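> okay, here's the prediction I keep looking at, along with the sequence it came from:
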Amino acid sequence: MCLGESGMCSWYGAEGEIPLDFVGPCNTVFDRFAMEVAHKTLPCGTRLRVRNRDNGRTVDVTVRDRGPFVAGRILDLTYEAFGRVENRDRGVFPCDYEIL
């Protein structure tokens, strides 16, 4: 395992936000219920363990998209993955990750 970055994590994929047949930069169809993450530079298919620094919960995800494109954010989890570690109403949380 290799320690990654620390920063803020957000989510994307609200119902209707992304077309059902959208193919992302990693050549996969976006699925808001998949355990996936967007990262700006890590190779597609990289597995990460993301930790919510506020509550200690973790989620294992696969890089399948690029982003986030908001200053200060390092990861964009799918709707489902975010919900496993934080209440979606919060929108963002401090996180770190390790490469599995």
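Arrived safely, thanks for sending. Keep in mind that this is a model prediction, so the values were computed, not measured.
> switch to C-alpha atoms for all contacts and neighbour counts from now on
Will do.
> show me what contacts residue 3?
Neighbour list for residue 3: 97, 98, 99 [criterion: CA atoms under 8 Å, 6 or more residues apart in numbering].
> let's see it at 6 Å
Shown in contact with residue 3 (CA atoms under 6 Å, 6 or more residues apart in numbering): residue 98.
> ok, structure two:
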Amino acid sequence: MGTASGEPFDETEMTAAHKTLPFGTYVRVTNLANNQTVEVKINDRGPYGEGRIIDLSKSAFKEIGALSTGVLNVEVEIIYP
């Protein structure tokens, strides 16, 4: 399965989907509940659920929260355009 950027999807990579940021943009995502952060590269489009701002790969999500949580309150900061 591929991403909107044309890269193959790999849940072990530190990547994410965002609706508008250019592909290749690096962002820091902070879990507001525990202050854990992860840096990811935008390589896909989405998420399309209401109120969602970013969709992390499985590996990236696990860096900042338990997968069983499903959805986290996060802050997204661009670190490299």
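Arrived safely, thanks for sending. Keep in mind the model is a prediction, meaning the values are calculated, not measured.
> how alike are these chains, TM-score-wise?
TM-score for the superposed chains, counting by TM-score structural alignment, normalised by the length of the second structure: 0.95, backed by 79 aligned residues with a CA RMSD of 0.5 Å.
> so the residue nearest the centre of the first structure is in which element?
Nearest residue to the geometric centre of the first structure (CA atoms, centre = their mean): residue 77, 2.2 Å. If you go by DSSP states H and E, residue 77 of the first structure is part of strand 73-78.
> one step back: how about the residue nearest to the centre of the first structure, what's its match in the second structure?
When the second structure is aligned by TM-score structural alignment, residue 77 of the first structure is paired with residue 56.
> what helix or strand is the closest residue to its match other than its chain neighbours located in?
Distance criterion CA to CA, 6 or more residues apart in numbering; nearest residue to residue 56 of the second structure, sequence neighbours excluded, is residue 16 at 4.4 Å. Using DSSP H and E, residue 16 of the second structure sits in strand 15-17.
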